[in-house]
Each structure stands twice: as structure tokens, then as C-alpha cells.
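Chemist: Sequence first, predicted model second:
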Amino acid sequence: MKRIIIKTIIIIFIIITLIITYFFMFYRSNQDVENVKVEGHVFDSNNSLPLNNVKVTIINERYKSDNGHINYDEYLGNDKIELITNDQGYYNTILRKSAYVYVILQKEGYKTYEEKGKYAKKLIVFKTYMNVK
């Protein structure tokens, strides 16, 4: 009888530990990351040369809204940052808070390209090859 009680206590302890670990990992992974650097290079897909003057639209999704509400089940905050690539096809910016980022690239004579989104971390890097229309 004592063995059954001890085994039951151990099993309950393991289950509680797993549940606590799950919720900790869920909460930890569903937070806005602060000071996220987003950078990238844009190239011509035909000759791999850098493309300058590409309009880069960075869409930033956040769990925290502009008025301070937080919901870890959905993105309440949304930022739209527009940049232009330099002569090396490079762009960068810093996002104060972020959970998910995607990028839309546009240039006259090229097909608009949307990068697959990425979950926020301290550095997000994109390398894009654009196709001529």
C-alpha cells in the first residue's frame, strides 16, 4: 500500500512539473522582444547584383497594443515602417517591441515580393532576390 501511495505521489509530482514547465515555456515564448534589429539585402535574381531604391515595408506585429493592453493569444499592436535600400541593397531598422515581422519589397520593373514572416528575436535578417516583371 505504501508503494502505491509513493508511486502516485511521484507521478502527480511529475505531471505538475510538466504542466508548470509547459506554461512557463508558453508564456516565455509569447512575449514581445525588445529592441529587435531588422536588416536585409535585396538582389536582382538574374545577376545577383544589389538593388538600390527598393521600397521596403516592414510590418511589425506585437502582443502589446498602443494603449497598453496585452493579450498573448493575438497581436494587438501593429507597426508599419517604410524604408528604401541603399546602393548595396541594404536596409535596417530597430523595432522597440516585436513578436512577429514580415517584409514587403517593391521596385518599379520588378514583381512585388513578400518575405515569409519570422518570429521576433534580437536580430532578424532577410536576404531577398527579386524577379523582373
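Modeler: Received the coordinates, thanks. Numbering: from 1, shown residues only.
Chemist: rest of the way, CA atoms for contacts and neighbours
Modeler: Fine.
Chemist: The host helix or strand of residue 17: which residues count as buried?
Modeler: Assignment of secondary structure by DSSP states H and E places residue 17 within helix 2-29. Buried residues in helix 2-29, counted by 16 or more other C-alpha atoms under 10 Å: none are found.
Chemist: which helices and strands sit right next to the helix or strand just after that helix?
Modeler: Past helix 2-29, further along toward the C-terminus, the next helix or strand under DSSP H and E is strand 33-44. Identification of packing neighbours for strand 33-44 by 3 or more C-alpha pairs under 8 Å, 6 or more residues apart in numbering; DSSP states H and E yields strand 90-98, strand 123-130.
Chemist: These: which one's closest to residue 60?
Modeler: Proximity to residue 60 (C-alpha to C-alpha) singles out strand 90-98 among the helices and strands packed on strand 33-44, at 6.2 Å.
Chemist: by contact count, what packs against the closest one?
Modeler: Short answer (3+ C-alpha pairs under 8 Å, 6+ apart): strand 90-98 packs on strand 33-44, strand 55-62, strand 77-84.
Chemist: again, 7 Å this time
Modeler: strand 33-44, strand 55-62 (3 or more C-alpha pairs under 7 Å, 6 or more residues apart in numbering; DSSP states H and E).
Chemist: What residues of that strand count as buried?
Modeler: Quick answer for strand 90-98 (16+ other C-alpha under 10 Å): 90, 91, 92, 95, 97, 98.
Chemist: another structure for you, compare them:
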Amino acid sequence: MELSHGGFGWLPNLTEVDHSLILPFVMCICNILIVDINTASKKKATNMRKFLPYIFKSISIVLLPIAANVPGCLVLYWTTSSFCGLAQNLLLIQPRVRRALRIPQTPSESETPNRDLKEALMKTYLFKKEK
């Protein structure tokens, strides 16, 4: 009963579908960005690592119509979880954060993760050619 009164932002009733589709799209974008961050943070790309991002991005896109047809409370949970996963991934690629958490340096770890991530995203979404 509590979910049908009060709501969240533009969703006054969390037992109903989010007709604005904001939460399903935000969830999908967060999940795709998580895949991109993980792909960009790996230096060596084996055949399987080249193929898996497409599978995970496809799963994120398949989840979009599912998320558009379930109650808002569930999509809000999924979106919050995806956003927390995205934030966690962005934090854990930072060398200073990794050293503060006593995570040992790995061979695939970059000294300039932000620049590398920016270049990888630009190459992926703006179709820039590699140097």
C-alpha cells in the first residue's frame, strides 16, 4: 500500500509503469556505460573479450522493453543499482582510490584511466579511428 502513495519524483505511484520511460532509459545507459568502462580498462583484448561487450550491451537493450513494462518500484531499484555500479566502476579505475583501498597494482591498470576512458568512449561513439 505504501508504494501506491508518495512515489518518487515524477512517479506518484510506484506500483504503476513509468510511462515517461526515463528510468528504463537511464538504467539501460548506465549498464552500457558499465560495459564500456570495463572494456576500456582492459589492455589486452582476446577474442572472447572482443565479443562479450556486444552480448552484455545486447542484454541491456533487451532489458529496456522489460523495464518499461514492470512497476516503477522495480525499475527504480534496477536503476539505482545500475547507477551505484557505474559509480563504483568509475571510482575503482582511479589509481589513487585503488592505492587508498590497498588494491595491488595489476598489469592492466592504467596510469591515466580518465584519458583512456574518454578516448575509448569517443572511439566507440564518435567513430574515431585509432592512431
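Modeler: Looks like it came in fine. Only a predicted model underlies this, so the values are computations on that prediction, with no experimental measurement involved.
Chemist: Would you pull the TM-score for this pair?
Modeler: TM-score for the superposed chains, counting by TM-score structural alignment, normalised by the length of structure 2: 0.26, backed by 48 aligned residues with a C-alpha RMSD of 4.3 Å.
Chemist: circling back: right, so the helices and strands packed on strand 90-98 of structure 1: which one is the most enclosed?
Modeler: Of all those, strand 55-62 has the most neighbours on average by mean count of other C-alpha atoms under 10 Å, namely a mean of 21.
Chemist: Return the angle between stretch directions for that strand and strand 33-44.
Modeler: 150 degrees (axes from the mean of the first three to the mean of the last three C-alpha atoms, to 10 degrees).
Chemist: quick one: strand 55-62 of structure 1 to strand 90-98, angle?
Modeler: 20 degrees.
Chemist: Remind me what strand 55-62 of structure 1 packs against, helices and strands.
Modeler: Contacts defined by 3+ C-alpha pairs under 7 Å, 6+ apart place strand 55-62 of structure 1 against strand 77-84, strand 90-98, strand 100-106.
Chemist: Tabulate the ones you listed (TSV), appending distance to residue 62 of structure 1.
Modeler: Formatted as TSV, those follow (distance: least, C-alpha to C-alpha, whole Å):
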stretch	distance to residue 62 of structure 1
strand 77-84	5
strand 90-98	5
strand 100-106	7
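Chemist: picking that back up, now for the buried residues of strand 90-98 of structure 1, which pair is the farthest apart?
Modeler: Largest pairwise distance in these, by C-alpha to C-alpha, is 21.9 Å, between 90 and 97.
Chemist: And stretch 44-55 of structure 1, end to end?
Modeler: Using C-alpha to C-alpha, to the nearest Å, the end-to-end distance of stretch 44-55 of structure 1 comes out at 14 Å.
Chemist: Now residue 120 of structure 2: which helix or strand?
Modeler: Assigned by DSSP H and E, residue 120 of structure 2 falls in helix 113-125.
Chemist: Now do the buried residues in that helix.
Modeler: In terms of neighbour count (16+ other C-alpha under 10 Å), helix 113-125 of structure 2 has its buried residues at 113, 117, 119, 120, 121.
Chemist: Check stretch 67-83 of structure 2 too.
Modeler: Quick answer for stretch 67-83 of structure 2 (16+ other C-alpha under 10 Å): 67, 68, 71, 72, 73, 75, 76, 78, 79, 80, 82, 83.
Chemist: still on that earlier bit, relative to residue 48 of structure 2, which of the buried residues of helix 113-125 of structure 2 is nearest.
Modeler: Checking those against residue 48 of structure 2 by C-alpha to C-alpha gives residue 120 as the nearest, at 18.3 Å.
Chemist: Would you mind measuring from the closest one to residue 40 of structure 2?
Modeler: 6 Å.
Chemist: what's the answer for residue 28 of structure 2, then?
Modeler: The gap separating residue 28 of structure 2 from residue 40 of structure 2 is 18 Å, by C-alpha to C-alpha.
Chemist: Between these two, which is the more surrounded one?
Modeler: Neighbour count, other C-alpha atoms under 10 Å: between residue 28 of structure 2 and residue 40, residue 28 has more, with 22 against 19.
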